[in-house]
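> Following is a predicted model, sequence given first.
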Amino acid sequence: MEVINALGRRKRAIARIYVSEGTGKITINKIDIAQYFPSSILQYVVKQPLNTLSVAEKYDIKVNTYGGGFTGQSQAVRLAIARALVKINPEDKPALRAEGFMT
């Protein structure tokens, strides 16, 4: 699988992600997700699309995000991850849309 990229925006926050096959590691601005988003709620928001499709341990995700606050950034990352998962498998779009991750 080649690297899939996607863009997500929420309020003033912008997130560009790069998804590749891997072990489930998520890095945001070259920092581990647990350090960038110390709140478990924001970590949960970011991982929601992966957990919905049960692919959390299947992909490594690198994120570049800027603008806005932490909540807006986490929701922008969530949208970008959902868009990338649809690029990988278009059949997943109805499930992600039903959960409210796709616009």
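The structure has been received and is ready for your questions. Just so we're clear, the structure is a prediction, and the values are computed from it rather than from any experiment.

> can we go C-alpha only for contacts and neighbour counts from here?
Fine.

> which ones are touching the most centrally placed residue in the chain?
By C-alpha atoms, centre = their mean, the chain has its centre lying nearest to Ile81, at 3.2 Å. Contacts for Ile81 (C-alpha atoms under 8 Å, 6 or more residues apart in numbering) come out as Ala6, Gly8, Ile17, Pro49, Leu50.

> Okay, one more to line up with it:
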Amino acid sequence: MSATTTQSATGRRKTAVARVWMTEGSGQITINSRSFEEYLPTIELQNAVLAPFLAVSLSNKFDLNVVVKGGGKQAQAIAIRHAVSRSLTLVDAEHRKTIKPLGFLTRDPRMKERKKPGQPGARARFQFSKR
């Protein structure tokens, strides 16, 4: 992949959707026009995003430009991880063998259950009164 080539991929988690554009570079990560450390302040969230790079030993080899919407910070970090994993497999199909067993390519299907009509929540019921 040359320096002018850009790989793009989409990752999802709950209602969070992340679009990632990956180019060869020095490891610069920009999320929603903000720095990586500013947007994801905790080490756990930062490690979630960097995990696919560490798995395939490509730390600081690619620059990322990320646009993420919806969900909370945790879901956004996992959505970014999903997108980064997908784009790494597009760069080299051999990376799939390393990333797939870690579960980074699997879209987490768990979603919030909808509220049912005539009830206060998805599973909650109004209090029953016998008398």
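Looks like it arrived, so ask away. Keep in mind the model is a prediction, meaning the values are calculated, not measured.

> that older thread, now, which of the contacts of Ile81 of structure 1 sits nearest Lys30 of structure 1?
Checking the contacts of Ile81 of structure 1 against Lys30 of structure 1 by C-alpha to C-alpha gives Ile17 as the nearest, at 11.8 Å.

> Aligned counterpart of that closest one in structure 2, please.
Counting by TM-score structural alignment, Ile17 of structure 1 lines up with Val20 in structure 2.

> Hmm, Asn65 and that match touching each other?
Yes: with contact defined as C-alpha atoms under 8 Å, Val20 of structure 2 counts as touching Asn65 (5.8 Å).

> between those two, who's got more neighbours?
Shown here are Val20 of structure 2 and Asn65; by other C-alpha atoms under 10 Å, Val20 has more neighbours (27 against 20).

> Is the more buried one in a helix, a strand, or coil?
strand (DSSP: H, G, I helix; E, B strand; the rest coil).

> tell me the contacts of it?
With contact set as C-alpha under 8 Å, 6+ apart, Val20 of structure 2 has these partners: Gln7, Ser8, Ala9, Thr10, Leu64, Asn65, Val66, Val67, Ile80, Ala83, Val84, Ser87.

> so who does the fourth one touch?
What it means is Thr10 of structure 2. Contacts of Thr10 of structure 2 (C-alpha under 8 Å, 6+ apart): Val17, Ala18, Arg19, Val20, His82, Ala83, Arg86.
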